[in-house]
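J.: sequence unknown, structure follows:
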């Protein structure tokens, strides 16, 4: 669990560096991985492991958003970041500009903060 949070923090730092340097597509990609790794840590609290990116999104939504443990906006953040990451990584002509990248990094930061708050009781115990 701690390893996923460490990885998420590293990706958050990288996304900020990329945003400031004008590398907007890669900033968006790294922002997604902040939420992806953070969500994987959350899934572990219920003993859940997903084998795909979509699986992480689906399990997080089903077990943590629909149950009210996380606000619906965090399910949207994870889904939006995944879609934007796929667009930035795979599409030749994208509309990833500074505003889109900045928004993605902000969503990733907020997602990670919510996850860290949720995980406090789990991390204190071990």
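T.: Everything's here; your move. Small disclaimer: the values here were computed from a predicted structure and weren't measured. Numbers count the residues shown, from 1 in each chain.

J.: CA atoms for contacts and neighbours, from now on please.
T.: OK.

J.: what residues are up against the most centrally placed residue in the chain?
T.: Nearest to the geometric centre of the chain sits residue 35, at 1.0 Å (Cα atoms, centre = their mean). Contact partners of residue 35, counting by Cα atoms under 8 Å, 6 or more residues apart in numbering, are 8, 78, 81, 108, 111, 112.

J.: Pick out the one among these with the largest number of neighbours.
T.: Per-residue neighbour counts (other Cα atoms under 10 Å) across the contacts of residue 35 peak at residue 108, which has 30 neighbours.

J.: and that residue, what element?
T.: helix 98-124 (DSSP states H and E).

J.: Now do that helix: which elements does it pack against?
T.: helix 2-20, helix 24-44, helix 72-90 (3 or more Cα pairs under 8 Å, 6 or more residues apart in numbering; DSSP states H and E).

J.: and residue 7, what is it in contact with?
T.: If a contact means Cα under 8 Å, 6+ apart, then residue 7 has 34, 37 as its contacts.

J.: Now do it against residue 60, distance only.
T.: Applying Cα to Cα, to the nearest Å, the value for residue 7 to residue 60 is 18 Å.

J.: now residue 3
T.: From residue 3 across to residue 60, the span is 18 Å (Cα to Cα).

J.: Mind checking which of the two has more residues around it?
T.: Neighbour tally, residue 3 and residue 60, criterion other Cα under 10 Å: the higher count belongs to residue 60, 24 against 11.

J.: here's the one I want to compare it with:
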């Protein structure tokens, strides 16, 4: 007997391997797009907005890493917590990645909501480089885990 649309049979997994792969791919794409946008915003003279996009680049890549284990958070702090708990504390990923992510999260909040806080171009570029290095490490982790959708982002021409 067919099951009503939107409902799964008792015992059927909520997330299939196909949907997990599609979700990881979507997060990787969003992360890479956000990092490219951050670079473009910096070049256009918008350092605060660059830092925000750099944070979201890492945010989406961290979400992709979480999804490989079927983990999803309901909030930004939840993403940070699950990432630390399941990937950093267990030694699967370097603690420097979690520190970079937390630092960018704080800077994003300051850049978005503080009237007095402004990034210089140099400061924003420094944070973007940190984000790009962390992103490269996360993408390598995904590739090593057999997630081929985590292809390197296209390099921009100098």
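T.: That came through, no problem. Here the structure is a predicted model, which means the values were calculated and not measured.

J.: The residue nearest to the centre of structure 1 pairs with which position in structure 2?
T.: Superposed on structure 2 with TM-score structural alignment, residue 35 of structure 1 falls opposite residue 58.

J.: Please report how far that match lies from residue 124 of structure 2.
T.: According to Cα to Cα, residue 58 of structure 2 stands 15 Å off from residue 124 of structure 2.

J.: now swap in residue 35 of structure 2 and tell me
T.: Using Cα to Cα, residue 35 of structure 2 is found at 13 Å from residue 124 of structure 2.

J.: repeat for residue 71 of structure 2
T.: 31 Å.

J.: So for those two, which residue has more residues nearby?
T.: Each of residue 71 of structure 2 and residue 124 has its neighbours counted (other Cα under 10 Å); residue 124 has more, 24 against 14.

J.: what about the aligned partner of the more buried one in structure 1, distance to residue 5 of structure 1?
T.: Counting by TM-score structural alignment, residue 124 of structure 2 lines up with residue 101 in structure 1. Computed as Cα to Cα, the residue 101 of structure 1 to residue 5 of structure 1 distance reads 21 Å.

J.: And for residue 107 of structure 1?
T.: Distance of residue 107 of structure 1 to residue 5 of structure 1, given as Cα to Cα: 16 Å.

J.: Same check on residue 79 of structure 1?
T.: 19 Å.

J.: swap in residue 23 of structure 1?
T.: For residue 23 of structure 1, the distance to residue 5 of structure 1 - Cα to Cα - is 24 Å.

J.: swap in residue 41 of structure 1?
T.: 7 Å.

J.: List the residues that contact residue 30 of structure 1.
T.: 11, 12, 14, 15, 85.

J.: List only buried entries from those.
T.: The neighbour count (16 or more other Cα atoms under 10 Å) marks 11, 12, 14, 15, 85 as buried among the contacts of residue 30 of structure 1.

J.: Wait, the last one touches residue 34, no?
T.: No - the pair formed by residue 85 of structure 1 and residue 34 falls short of the contact definition of Cα atoms under 8 Å, at 11.3 Å.

J.: Return the residues in contact with the match of residue 124 of structure 2.
T.: 19, 24, 25, 27, 28.

J.: about what we covered before: show me the subset of the contacts of residue 35 of structure 1 that structure 2 keeps too.
T.: Counting by both residues aligned by TM-score structural alignment, their matches' Cα atoms under 8 Å, the contacts of residue 35 of structure 1 that remain in contact in structure 2 are 8, 78, 108, 111, 112.

J.: Among those residues, which one lies nearest to residue 70 of structure 1?
T.: Nearest to residue 70 of structure 1 among those: residue 111, at 9.9 Å, using Cα to Cα.

J.: Aligned counterpart of that closest one in structure 2, please.
T.: Using TM-score structural alignment, the partner of residue 111 of structure 1 in structure 2 is residue 134.

J.: same thing with residue 78 of structure 1?
T.: Checking TM-score structural alignment: residue 78 of structure 1 goes with residue 101.

J.: That match and residue 57 touch, don't they?
T.: No - if you go by Cα under 8 Å, residue 101 of structure 2 and residue 57 don't touch, sitting 9.9 Å apart.
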